[in-house]
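Enquirer: The sequence and its predicted three-dimensional model are supplied below.
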Amino acid sequence: MLTTILAAAAPHTENPYGLQAALREGGIIAQTVFGIMVIMLFFSLYILFTKLFEQQKIMGQARRVRAGFWNSASLREGAAKLEKNSAYRQLVEDGLAAQEQHGRLTDPVEAHDWLHNSLARSEADIISQLKKGLSFLATVGSTAPFIGLFGTVIGIIRALVKIGSSGQASIDAVAGPVGEALIMTAVGLAVAVPAVLAFNWLQARNKKISEDLSAFSNDILGYLASNGAVRPVTAKAPAAKAPAAATTTTAAR
């Protein structure tokens, strides 16, 4: 079916050694390999744009947190200013819930340890959600070249069998079919390289997001463990400017 579609869409002056010719001459194996490559490429692009959207959303939330969260009178007031599905709001609400749960514990557990573990779990859940799908990009990057190579090997075998049966061993008879087979390796690399680049880029952005979340989580921990006495240094209100000393001249008596 794929061969029929390609043949119908082909121009009148079709390249005898192009991709369409390679798929047509390669048979079901070459067409299957090419189909797998197309599926890999489609899902790789889908994951790339989906994860970029999620990352941009959290980075925007981080900017809003830095802009005014710690200017609030309390954590609850600050959380109310954030979006309901904000990752930073989730950290705040989980921290407040852990503080309330600690007050109901019957066994002696250090409040700091309890809060730290609760916030760490919440942070890990957020990062785990961001990492979903990245393993597929890594899989595509590591397997696509070999899948393409498999198509190339099969194509070369078919080409050599065809050449042997025809009895022609000239360079013209060998170069064309072998060149067609090598196209599948090129397709595999064309799919793998963008997947690897996307994986590394998304991983680097996830690392930056993880560092921001970890810093915010530590700030929440310090605030809760000290009952609000400790706030981030950057959130301290600037000291009020001292009024200029009044200058009075005392008349000489």
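Expert: Looks like it came in fine.
Enquirer: all contacts plus neighbour counts: C-alpha atoms, from now on.
Expert: OK.
Enquirer: Run through the helices of the stretch 51-200 of the chain in chain order.
Expert: Assigned by DSSP state H, counting those that start in this stretch, the stretch 51-200 of the chain shows helices spanning 75-80, 87-103, 111-131, 134-166, 171-225.
Enquirer: let's bring in a second model and compare:
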Amino acid sequence: MELEAVGSAAAHTDLSIWGLFMQADLVVKSVMLGLLLASIWSWAIIVDKSMLYSRVRRQMNQFERVFWSGQSLEELYQQLSERPSMGLGTVFVAAMKEWKRSHEQNAASPIGMQSRLDKVLDVAIARESEMLEKRLGFLATVGSASPFIGLFGTVWGIMNAFTAIAAASSTNLAVVAGPIAEALFATAIGLLAAIPAVIAYNKLSADANKMISRLEGFADEFSTILSRQLEARGQR
């Protein structure tokens, strides 16, 4: 009779992915759903950031070609101010706006003007950096927390497995196969969410840092160019 009961329990255990989810209790289901939603949102961020970074790099490369081609700064400013830009173009437009505003107000102190330009460049870089790094923290959180959340679901599922052993008064694997499979499934989903998030976070963070370094390097070079023009203006 015991063998028949065990065989009946094994026969009614659906070990498919959908079956494991449906047979799990509310806690394990909540863990699985939370991890799946985190994984979906992580992939949405990964795709969005990859497209954004590609677009920003392309605009940066195009801006540098035009900027160092010898074109007039005023002409370049007029072109960029008429359309939205990102990256180096945004930093350039912000600095040129302050430059033109200071000239229109006949700023008397070159030192004060240089200080304002440097502050404007710093603020522009900070805003662009925030745009580039936005939501990357979520990937870091998913990458670090998902395995532990999945482990919590695993521990809870194993507790259910031991409860099933006690209720059935049997240590036969067929009795606990379902709860153990559910527990391991929660861990698998946790890893499924964590691994891409960690890899993407490392890659996207490195890309963002490279672009931020390009912004800072350009800001230093552009500040030097404007400083020379201030000195030439003061000598007139």
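Expert: Cool, the structure landed. Remember, predicted model here, so these are calculated numbers, not experimental data.
Enquirer: what's the aligned residue in the second structure for R89 of the first structure in contact with, if anything?
Expert: In the second structure, the residue matched to R89 of the first structure (TM-score structural alignment) is G89. Shown in contact with G89 of the second structure (CA atoms under 8 Å, 6 or more residues apart in numbering): Q59, M60, F63, L80.
Enquirer: how much space between A194 of the second structure and L33 of the second structure?
Expert: For A194 of the second structure, the distance to L33 of the second structure (CA to CA, to the nearest Å) stands at 14 Å.
Enquirer: In terms of neighbours, single out the busier of the two.
Expert: The residue with more neighbours, out of A194 of the second structure and L33, is A194; 27 against 15, by other CA atoms under 10 Å.
Enquirer: And the more buried one? What does it align with in the first structure?
Expert: Using TM-score structural alignment, the partner of A194 of the second structure in the first structure is A192.
Enquirer: just E130 of the second structure next, same as before
Expert: E130 of the second structure maps onto S128 in the first structure, by TM-score structural alignment.
Enquirer: do L117 of the second structure as well
Expert: Match for L117 of the second structure (TM-score structural alignment): L115.
Enquirer: Could you report the neighbour count for that match?
Expert: 25.
Enquirer: Return the residues in contact with it.
Expert: By CA under 8 Å, 6+ apart, the contact list for L115 of the first structure reads G95, A98, Q99, L221, L224, A225.
Enquirer: and with 10 Å instead?
Expert: Residues near L115 of the first structure by CA atoms under 10 Å, 6 or more residues apart in numbering: 94-99, 101-102, 121, 217, 220-222, 224-225.
Enquirer: could you flag which of those are buried?
Expert: With burial judged by 16 or more other CA atoms under 10 Å, the buried subset of the contacts of L115 of the first structure is D94, G95, L96, A98, Q99, H102, S217, I220, L221, G222, L224, A225.
Enquirer: who touches stretch 46-55 of the first structure?
Expert: Against stretch 46-55 of the first structure from outside (CA under 10 Å, 6+ apart): 40-42, 44-45, 57, 59-61, 129-134, 136-137, 194-195, 198-199, 201-202, 205-206, 208-209.
Enquirer: So for G26 of the first structure, which of the helices of the stretch 51-200 of the first structure sits nearest?
Expert: helix 134-166 (5.7 Å; CA to CA).
Enquirer: before we move on, the earlier item: of the contacts of L115 of the first structure, which is the nearest to G151 of the first structure?
Expert: Distance to G151 of the first structure, by CA to CA, is smallest for R121 among those, at 45.2 Å.
Enquirer: Surely that closest one and D94 touch.
Expert: Yes: at 9.3 Å, R121 of the first structure counts as touching D94 under the criterion of CA atoms under 10 Å.
Enquirer: Would you reformat the helices of the stretch 51-200 of the first structure as a markdown table and include distance to E14 of the first structure?
Expert: Formatted as a markdown table, these follow (distance: least, CA to CA, whole Å):
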| stretch | distance to E14 of the first structure |
| --- | --- |
| helix 75-80 | 63 |
| helix 87-103 | 54 |
| helix 111-131 | 44 |
| helix 134-166 | 20 |
| helix 171-225 | 14 |
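Enquirer: quick one: which of these is nearest L23 of the first structure?
Expert: That would be helix 171-225 among those, by CA to CA, at 8.6 Å.
Enquirer: once aligned to the second structure, how far is the closest one on average?
Expert: Aligned to the second structure and superposed, helix 171-225 of the first structure gives a mean residue distance of 1.5 Å (mean CA distance after the TM-score superposition for the first structure).
Enquirer: just checking, what packs against that helix?
Expert: Under the contact definition 3 or more CA pairs under 10 Å, 6 or more residues apart in numbering; DSSP states H and E, helix 171-225 of the first structure sits against helix 19-68, helix 75-80, helix 87-103, helix 111-131, helix 134-166.
Enquirer: would you turn the ones you listed into CSV with distance to I183 of the first structure?
Expert: Formatted as CSV, these follow (distance: least, CA to CA, whole Å):
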stretch, distance to I183 of the first structure
helix 19-68, 7
helix 75-80, 55
helix 87-103, 45
helix 111-131, 33
helix 134-166, 7
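Enquirer: related to what we said a few turns ago, so which of the contacts of G89 of the second structure hold up in the first structure?
Expert: Counting by both residues aligned by TM-score structural alignment, their matches' CA atoms under 8 Å, the members of the contacts of G89 of the second structure that carry over to the first structure are L80.
Enquirer: burial of the nearest residue to A169 of the first structure once chain neighbours are set aside, as a residue count?
Expert: Nearest residue to A169 of the first structure in three dimensions, chain neighbours excluded: I163, at 6.7 Å (CA to CA, 6 or more residues apart in numbering). The tally of other residues near I163 of the first structure (other CA under 10 Å) stands at 16.
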